[in-house]
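**Q** Sequence and predicted model, in that order:
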Amino acid sequence: MLKGMNRRYWIGVASQDHVLKGVSGGFAQLCHGKEAPLKRMNPGDWIIYYSPKQNLKDQAPYQKFTAVGKVSDNRVYKVHAGKEFSPYRRKINFLKCRETPIHPFIPNLTFIKNKRHWGYSFRFGHIEISEHDFKLIVKQMVKI
């Protein structure tokens, strides 16, 4: 399931409520609907969603990994989602998983360079991570 040549691993950042919409619809939407981050991904790549909050307007921290999925095709598409909002999306096959708090992982994740200010690592909303980091997280989220 997790092996393959040229496979890349990603983290997308979104509130839990937005992640759940994507999971139920079978799509990824990143960086407020931008096309560029989705185009960086290829079929067979994996994505883990990290949710700093439960919903966009919340102030309370949530700080959990909330979904895991695999990019299923080569198509990035645009949808009309309401008043003057037409985000780009990409089809993802999500796995059944359990949400997992980030804090136990922080010391061992190589993409987090500053362990004290770890949240800074997520500021761009879409980051590539190593296979090692991916497997470390997924091992706790998914029964393989």
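**A** Structure received.
**Q** make it CA atoms for all contacts and neighbour counts henceforth
**A** Noted.
**Q** counting contacts, what elements does the longest strand along the chain pack onto?
**A** Counting by DSSP state E, the longest strand found in the chain is strand 64-78. Here strand 64-78 touches helix 16-25, strand 46-51, strand 88-94, strand 100-101, going by 3 or more CA pairs under 8 Å, 6 or more residues apart in numbering; DSSP states H and E.
**Q** So which of these is the most surrounded?
**A** Stretch with highest mean neighbour count among those: strand 46-51 (a mean of 25; mean count of other CA atoms under 10 Å).
**Q** buried ones in the longest strand of the chain?
**A** 64-72, 76 (16 or more other CA atoms under 10 Å).
**Q** what's the angle from that strand to strand 88-94?
**A** Relative orientation of strand 64-78 and strand 88-94, computed by axes from the mean of the first three to the mean of the last three CA atoms, to 10 degrees: 130 degrees.
**Q** what is the orientation angle of strand 64-78 with helix 16-25?
**A** 60 degrees.
**Q** Distance to Leu38 for the helices and strands packed on strand 64-78 - can I get that in CSV?
**A** Below are the helices and strands packed on strand 64-78 laid out as CSV (distance: least, CA to CA, whole Å):
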stretch, distance to Leu38
helix 16-25, 14
strand 46-51, 11
strand 88-94, 7
strand 100-101, 24
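**Q** Second structure follows, compare the two:
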Amino acid sequence: MHKGDFVIYYSGKKTLEGQEKCQEFTALSEVTDGEIYQQTVSENFKPFRKRVKLMDQRDVSILLLIPNLESIKNKEKWDSILDMDFLKWAKKILN
């Protein structure tokens, strides 16, 4: 990710530790610089991040988009494709 890139955030669950499904795109941001830093979210979760500017948006269920995503052949098993094919179809969603 570089300065000026946009990032779409997908939330599979309502909370990090919970099991309740969310299955929505819940945020949109723009990368504001190239610096990478590590943030402690919990004792066992310390992700690396970049500074971003959050954009105005509304949550969108991925379930509404699945039928229109040609790269997902098996519409019942879409979650296994999400990470692998993300960049390819994220561009399509943004256009």
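**A** It's in. Only a predicted model underlies this, so the values are computations on that prediction, with no experimental measurement involved.
**Q** Once they're superposed, tell me the TM-score.
**A** In this superposition the chains share a TM-score of 0.77, using TM-score structural alignment, normalised by the length of structure 2; 94 aligned residues with a CA RMSD of 2.5 Å.
**Q** Where in structure 2 does the longest strand of structure 1 align, residue-wise?
**A** Using TM-score structural alignment, strand 64-78 of structure 1 lines up with residues 24-38 of structure 2.
**Q** what residue of structure 1 is the furthest out?
**A** Lys83 (25.4 Å; CA atoms, centre = their mean).
**Q** Secondary structure class of it, three-state.
**A** Of the three states, Lys83 of structure 1 takes coil under DSSP: H, G, I helix; E, B strand; the rest coil.
**Q** Tell me the residue in structure 2 aligned with Asn42 of structure 1.
**A** Asn42 of structure 1 maps onto His2 in structure 2, by TM-score structural alignment.
**Q** Could you check which helix or strand contains that match?
**A** Using DSSP states H and E, His2 of structure 2 falls within no helix or strand.
**Q** same question, His132 of structure 1
**A** Judged by DSSP H and E, His132 of structure 1 forms part of helix 131-141.
**Q** Identify the residues contacting that helix?
**A** 2, 8-10, 48, 68, 97-100, 105, 108-111 (CA atoms under 8 Å, 6 or more residues apart in numbering).
**Q** now the host helix or strand of Gly12 of structure 1: which residue numbers in structure 2?
**A** Using DSSP H and E, Gly12 of structure 1 maps to strand 9-13. Matched against structure 2 by TM-score structural alignment, strand 9-13 of structure 1 finds no partner residues.
**Q** how far away is the equivalent of Cys97 of structure 1 over in structure 2 from Phe25 of structure 2?
**A** Applying TM-score structural alignment, one finds that Cys97 of structure 1 aligns to Gln57 in structure 2. Here the distance between Gln57 of structure 2 and Phe25 of structure 2 works out to 10 Å (CA to CA, to the nearest Å).
**Q** swap in Arg51 of structure 2?
**A** As for Arg51 of structure 2, its distance to Phe25 of structure 2 is 19 Å (criterion: CA to CA).
**Q** cool, and Thr15 of structure 2?
**A** The value you get for Thr15 of structure 2 to Phe25 of structure 2, if CA to CA is used, is 14 Å.
**Q** who touches Ser72 of structure 1 in this structure?
**A** Applying CA under 8 Å, 6+ apart, one finds that Ser72 of structure 1 lies in contact with 43-44, 91-93.
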